[in-house]
Structure formats: C-alpha cells, structure tokens
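Q: dropping the sequence and predicted coords here.
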Amino acid sequence: MKERKVFGISWNVFLLGLVSFLNDMSSEMIAPIVPSYLTDILKIGKLASGSIMGLIESLSSLFKVLFGYISDKFRKRKAFVALGYLISTISKGALAVTHSWWDFLILRILDRIGKGIRTAPRDALIAESSEKGKSGKSFGFHRMMDTLGAVAGPLVAMGLLALLANYPKELAYRYIFLISAVPGVIGVLIVLLLVKDKGSEVKKKIKGISALKSSNLRIFLVIVAIAALGRYSYAFTLWKAEELGYSVFQGLGFYALFNVIYALSAYPIGYYSDKVGKKIIITIGFGIAGLASLIFAYANNLPTLLLAFVLYGLYMAIEDTIPRAYMADLAKEFEKGTVIGAYHTVFGVFVFPASIIVGYLWQTYSLTVGFLYSAVMNVIAMIMMALLIKES
C-alpha cells in the first residue's frame, strides 16, 4: 500500500517533524532563560556557566553512535525515539525544583542523555522513510518543524514572563520550567501511538564495505571536528545582547528572530541541497558561520546585532540539516543509525571544549576575542571543505 504523504513528504517524516516541533517548543521555552538563571539565580561565574552550557550540549552526542548502532541491530527505531523524548521531558519539568549548580547540571545531563538516545535512531528513521534522492528535503522539513518549535518556545516564554511579571524572577522561572513539560508529553504520545518503524521494510545487507571506511567520510568528520571547536553555545549570543544593555526579555526577542530565520531557511536549503550538492551547501554554511561570529565580535548597535542573529540562524539552518542528510546518503542501509550517530558523536566531543574555550576567552579577555576565535575555526573548516570538494 502506498504511504500517505503530507506536503510531499512521507507521513512518518511529517509526524516526526511534529514531535520535534513540540519537543523544541518545550526546550526553547526554557533555553533563553537558562543563561540568566545560571548567573542571576544560581550565581555561577562566567567560565563555569560557559563550561556547563558546553557540557550540556556535548554530552548527548556521546550516546548517539551507541544507540544508533543498537537501533541498526534491532531495526526498531521507535522505542529509542520514544524513550529519549520521555527522559528529556521529565528532566525539563524537574528543573522547577533545582536549587544549586549540581542538581541543575544532573537534570540537564539527563535531558542530553535523552537526546543522545533518540537522535541517531530518529534520523535513521527519517532517512528510511524518505524517497531516494530526497533526503535533504526530508531533513530540511524536519529541521524546519524543529525550529518552528524553537520560534514558538521563546514567544510562549515571553508571554509567560509577562503574565508572571509581578512574581519574583526565580519563581517565574520555576513556573516556566514546569509548564515546559506539557508539549513534551504530547510529543511522546504521538511517537508511541502514530509513528511507525521502517526497519523491517528495509532489506538488511550484511555484506559490503562500511561507509565509515571511506577516506572522504573520515576527512569530512575531521572537518566537522574543527568546525565544532568553533561552535559556541547559543548562550554566548544572549550574553552578548546583555553586554550591550538589552534585558533578558529583549534577549528572548533576538532569540526568536534567530529561530525564525532558521525555520524559514531549513526546508528550502534542504530541498536545494538535493539539487546542487550537499557538500557545496555545507561549505557555504561554514563561511556564513565565520561571518556571523565576526559580526557578533564587533556588534555595538541594534542593526549589527540583528544582522549577526540573522546570519547565525542561516548558518544553523545549514549545519544542523545538511550534514545529517549527507551522512545518511553515504551510509549503507544496514548502518544508517551507526553512521549518523558517528557524525553526532564527533560533533559532540569537540563542541564541548568550544564553549569552554570561548568562556575562558570571555573571562580572560572579552567576548569579542571569543567570537573571533570561532570565526577563525569556521574559516579553516570552510577552506578544508572546499579542498575536499575539489579533490572528490
């Protein structure tokens, strides 16, 4: 029986996009207030805050290759996807009762573990649910839905902050943490009740050379590692806004703008990458990342800060979408979870020290120096990617 389609993509991909919308709404309701919560409520210093944010964003990737591999073996992606979303949902709601850096860190680590469990199996399921030659379109749609949730989340948080304006800041933050679990619960129910596994429909090939032995793929993973060393946490962009005198509430607006650009760009970029080649788009993305970091470094007024957030959103739309599709295209059918997980793991290992380095440069010198460091790393990645395309 021919599978139902929505907006030209499979029903499964559509549902997974909807789940990501709900989960990211949940996550992004709290993401913009976390930097302020760390520094103003929990009274954590700059270097420690940067390190915690980097550790949080890195940890999930350490689990991605493991659970990608396991899902390849069992050909059952759905169970891991549901479990991962459930763990993340519970951990976000429980932030409402944190009172120190260590219980905050434990819950954020649990959230990242949940992400690590679900990401590679989910991306493999998206790849298995996509038409041949249209992986960029499917991943682009998924990232678009994910980021629309990231647009809705800060807007909901802004509304809640306005409603809770007469409450103490700490109490308002705790209410938002608690409410953030609601869309996450709905997403888990959608996975359990509506999403279907595709592993049994994919012919398992036990012979053949793994894509991980390809020299081009290994070089690409080296490039990913270099770029990850220059990818600072979103928190630094909000700290930059605060440094220029903008409030946490105004920072939510900047963050929403970034996510609007991300959401509007991800689907057309994914679709276009199927036409012109994913490596070209990835190379351009690194260039945009370098430019965004350079502008963040020297932004001193509203127009330049807005431009930096726009470019940052465009860069994230590319680099959070196209490398996944590129790895899915390279992977054999029997190893999609493992190969996609390897990408996420390499990225995660190297993105952790990035935020520590930028945090150190911020504390020792200035945020400007931290952003300049990031710009240099992304330019190096862009040049190496261009050389990879030339030699291919």
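A: Thanks, I have it. Numbering: from 1, shown residues only.
Q: make it CA atoms for all contacts and neighbour counts henceforth
A: Will do.
Q: what about the helices in the stretch 201-350 of the chain?
A: Under the criterion DSSP state H, counting those that start in this stretch, the stretch 201-350 of the chain contains helices at 215-229, 235-243, 248-276, 278-298, 302-319, 322-330, 336-364.
Q: tell me which of those sits nearest to L372.
A: If you check each of the helices of the stretch 201-350 of the chain against L372 by CA to CA, helix 278-298 wins as the nearest, at 5.9 Å.
Q: for the closest one, buried residues please.
A: Of all the residues in helix 278-298, those buried under the rule 16 or more other CA atoms under 10 Å are 278-279, 281-298.
Q: what's the closest of the helices of the stretch 201-350 of the chain to L189?
A: Between these, helix 336-364 lies closest to L189; by CA to CA that is 22.9 Å.
Q: the structure to be compared is supplied as follows:
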Amino acid sequence: MDSTSPVHESSGSRRLPRNVKLLGWASLLNDVASEMIFPLLPRFLLKFLGGSEAWLGAIEGTADSVGSLVKLWSGGRSDRGAGRKRFVVFGYALSNLVQPLIGLILLPWHLLALRVANRTGKGIRTSPRDAMIADSTPPEIRGRAFGFHRGMDHLGAAVGPLLAAAFLWFCRDARPEVFETRLRNMFLLTAVPGALVVVLLWLGLREPARSRGAAVSAARADETPGSREGHPEGTRSIFSADVFLAKHGFPPKNGPVPSRVSERPTLTLRPFDRRFRLYLAALVVFTLANSSDAFLLARAGQLGVAVWLLPVLWSMFHVIKSGGNVLCGRLVDRVGPRPMILAGWVYYAGVYLAFALASEAWQVWALFAAYAVFYALTEPAEKTLVANLAGDEHRGLAFGWFNCAVGVATLPSSLLFGVLYQAYGPLAAFGSGAVLALAAAALLSRL
C-alpha cells in the first residue's frame, strides 16, 4: 500500500493505528528542535535583543493568535476533499524552515515575525493532524491515542532542553559575546531534527479513510446556489458528492466526474449543537487564564534558577507531562473527558496561585512538576471531548474551532498577563489567572 492509500483500523483493534504512531514520532522530533529554543527565548529576547516582558507577551500572544486563525481554516478545508496529509506535511515544513533563522536575528520585531511564521505553520498542520488521529482511531481508544500523541510530543520537549542544557554547560564560562554566538549556532542546528520530521511524514503518513456518509455530507456542504447552473434540479448535490468520493477512492455512480468542483469550506458553528458551543465558550474563558508558559520561565529566573538550569527544568516538566499524558489518556477512556477537564482546571487555579506566592528557587522545581500534572489531566481529555461532540463529517472543522478559540484568546491573555506582571507584580498576574480558571470550570460544569 502506498503512502496516499486510505487507511482505517478496525473498530475491534486495541493497537494504536499506524498514523497515530507516525504522528507521535513526528511530534517528538519536532519538539526536540523547538524546545531546544523555547526555554531560552525569554532570556535571548531580554538580554540580547533588547526586549521587555511586554514584548514577550506581545510576541507569544500575537504568534499564537495568528496561528489559531489558520487552524480554523485548515481544519475546515481538510474536511472538504483536499485531504489532511498535505496540510500536516506542509505545516511542519514551514515551521521547521523558519525556526532555525532565530539564530540570525537582531531585534525584537525580527523575533515577532519569525514566531508568527512558525505558528502559522503550526496552524496549518494542527487541526488536520488532530482530525487525522480521530479519523484513524476507534472511539473506544480515542483518549489513549491522543494521550500517546501528546506523550510523544512532551517526550521530545524533554529531550530538546537537555540537549540545550548540555550545550550551555560547555559555554558557562564563556564571555557574553562568545556565549551569544554559541547560542545562535545552537538555534541554527535545530534544522537537523526539523528536516527529519518532514521526511518521515512525507514518506510514511497515509490519508485516513472516512465514512461514505461523512464524505457525502462534506461534498454537499460545498454547494452554493450558483453551483447548480447547467444541471437539472436535484442532480448537482449527488454529482458533487461523487466528485468528492472519487478523490477518496469511491467510484462515482452517476457518470463521468468533472475535473473541478467547488470545495470552499464552511467556517461557521452552524453544524454544531449547543453543547459544543458551550464547550468552546468555557475554553475561551480558561485560555484567558492561561498565558504563555514563557512567563513561568521568566518567573523561574527571577526566583534564582540559573540560566543553564532552565532547560533542565523545562525538560523535567515535559518528562512528567509525557508520562502523565499516556496514563491520563487511558483514564479518559474510562471516566470520560469532562470530569478530567473540570478537575484539571480547578487544580490549575491552585498551582497558578502558588507560582505567585513562591519565594525560593527550590520551590520552582516543585511547582513546575505540579503544573505538568495539569497538562496531563486536560490535554487528552480536551481533544477527546472535541472528537466526541463533533460528527464525522465536520471533525476537521470542529478541531479548527477548538484550536482557534484557544489561540485567539491567547493574545489578550498573554498581553494582559505581561502588563499586569510588569505594572503590579506576579501576584496580580497569577491571581487573575486563577480566578478566571475557576470561572471557566463553573461554565463547563453546565455541559
């Protein structure tokens, strides 16, 4: 079977599908590259580019929000016959093309431009990738599949900082200008694992099969009144469906297939019920509470954690997230996603408040470990709930709305946190996050 042949695991299989495993390994390699950079970005911006905490909030918030708008488009578009694989491969390629260029920049706005481009690539791939995982996985092991993927992602995010820490250890006595040069060279070296990601997915990923009913619905959703011109009433929707199905391995029933059809995605919430919309509203409120984790690294530096230990701290954080996601993914399949999310959001409020009250460097290590548990409780559960609430024919669009809602709220969240942190200190910033997290949990409890 070639790499573009449709695949789908039988519903009775308890093994993780091939696509899930490949996407997990791709995420691992991608995060080895990206997480060699991310824990050092705050210091790089503040010390070598002349930026501030407000700049940090603007960069991370803008980048995530732009990427999230792209996630909505790519999710809906991947439902409409373009296929999911091409979005996944191109998105990873774009991110890993621009990421090493951070080693060449001189000013804060250069970093803003590259982070926006990097997050655009992430936006292109994320919703189709999540939908591909759901398409390839039977419902009874969906939590396990998302847990495995997130676990591999975080394992890569643990390896990357360790490589960065080893690199920095050999530079610990270097003069500032030498240290900066070596740091930039390390950023450039992230091109190597990034290239491996693209090759792995291009050669190994297979387009998942979709049900005939889902394909028919997706094809009919592309129609506009003008698309019926030249066709007898009642025949155009069947014809459009056959065009879509033919692209995915189903033979047409009603004669020859034209070479082109309208495939414009419908980027609205109309296909979804009240429960899905309420879930999105709760996610937006929670995301306003959850600013960029770069602020936690900045807080760690303020409390006395040495710069060369920041990658080690970040690595420990992701090791716990990795193991926790695998375990909690299985738990989601047993108790359901909603209780896990509720528990995670309430727990988050307590941990965030503790970050504000911390006063010693050793406390940072305990708090990062505790914060990792929050991710384990919520990451597999949040995506499983999206897949459960969305129908097969609109799964990509559902993940698009999920990722878009989270990302768009990230900009005001990070901007607000940065301003509060700079003007009033950590208690105001972290305290506001804790209050909003509890409000989001109260809203989700109505689902």
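A: Thanks, I have the structure now. Fair warning: this is a prediction, and the values are worked out from it, not measured in the lab.
Q: return the distance of the residue positioned nearest the centre of the first structure relative to Y262 of the first structure.
A: Closest residue to the average C-alpha location of the first structure: D320 at 6.2 Å, with CA atoms, centre = their mean. Separation of D320 of the first structure from Y262 of the first structure (CA to CA, to the nearest Å): 10 Å.
Q: how about K2 of the first structure?
A: Distance of K2 of the first structure to Y262 of the first structure, given as CA to CA: 32 Å.
Q: more neighbours, the two?
A: Neighbour count, other CA atoms under 10 Å: between K2 of the first structure and Y262, Y262 has more, with 29 against 4.
Q: give me the spatial nearest neighbour of the counterpart of that one in the second structure, chain neighbours excluded.
A: Residue correspondence to the second structure (TM-score structural alignment): Y262 of the first structure is matched to K321. Once flanking residues are discounted, K321 of the second structure sits nearest to A372: 5.0 Å by CA to CA, 6 or more residues apart in numbering.
Q: let me see the contact set for the match of Y262 of the first structure.
A: Going by CA atoms under 8 Å, 6 or more residues apart in numbering, K321 of the second structure touches G151, H154, A372, V373, Y375, A376.
Q: tell me which of those is nearest to R119 of the second structure?
A: When the contacts of K321 of the second structure are compared against R119 of the second structure (criterion: CA to CA), the nearest one is H154, at 17.7 Å.
Q: tally of neighbours for the closest one?
A: By other CA under 10 Å, 28 other residues sit near H154 of the second structure.
Q: would you agree K92 of the first structure is in contact with I176?
A: No - counting by CA atoms under 8 Å, K92 of the first structure stays clear of I176, with 9.9 Å between them.
Q: please enumerate the shared neighbours of these two.
A: What both K92 of the first structure and I176 touch, as defined by CA under 8 Å, 6+ apart, is an empty set.
Q: the residue nearest to the centre of the first structure matches what in the second structure?
A: Match for D320 of the first structure (TM-score structural alignment): E379.
Q: any idea how far that match is from I341 of the second structure?
A: Going from E379 of the second structure to I341 of the second structure by CA to CA gives 8 Å.
Q: look up how far Y348 of the second structure lies from the aligned residue in the second structure for I356 of the first structure.
A: Using TM-score structural alignment, the equivalent of I356 of the first structure in the second structure is L415. Remark: distance between L415 of the second structure and Y348 of the second structure (CA to CA) = 20 Å.
Q: F146 of the second structure now?
A: Remark: distance between F146 of the second structure and Y348 of the second structure (CA to CA) = 21 Å.
Q: could you do L23 of the second structure as well?
A: 28 Å.
Q: what do you get for G323 of the second structure?
A: Remark: distance between G323 of the second structure and Y348 of the second structure (CA to CA) = 18 Å.
Q: do the same with V98 of the second structure
A: V98 of the second structure is 33 Å from Y348 of the second structure, where distance means CA to CA.
Q: circling back: contacting residues for the closest residue to the match of I356 of the first structure other than its chain neighbours?
A: Distances taken as CA to CA, 6+ apart put G57 closest to L415 of the second structure, at 5.0 Å, once the chain neighbours are dropped. Shown in contact with G57 of the second structure (CA under 8 Å, 6+ apart): S292, L411, S414, L415, F417, G418.
Q: now do V188 of the first structure
A: Contacts for V188 of the first structure (CA under 8 Å, 6+ apart) come out as V19, A82, Y85, L86.
Q: what lines up with it in the second structure?
A: Counting by TM-score structural alignment, V188 of the first structure corresponds to V198 in the second structure.
Q: where exactly do the helices run in the stretch 51-200 of the first structure?
A: 78-93, 101-128, 135-163, 169-179, 181-193.
Q: mind putting the ones you listed into JSON lines with distance to S61 of the first structure?
A: Converted to JSON lines, those look like this (distance: least, CA to CA, whole Å):
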{"stretch": "helix 78-93", "distance to S61 of the first structure": "13"}
{"stretch": "helix 101-128", "distance to S61 of the first structure": "6"}
{"stretch": "helix 135-163", "distance to S61 of the first structure": "17"}
{"stretch": "helix 169-179", "distance to S61 of the first structure": "24"}
{"stretch": "helix 181-193", "distance to S61 of the first structure": "20"}
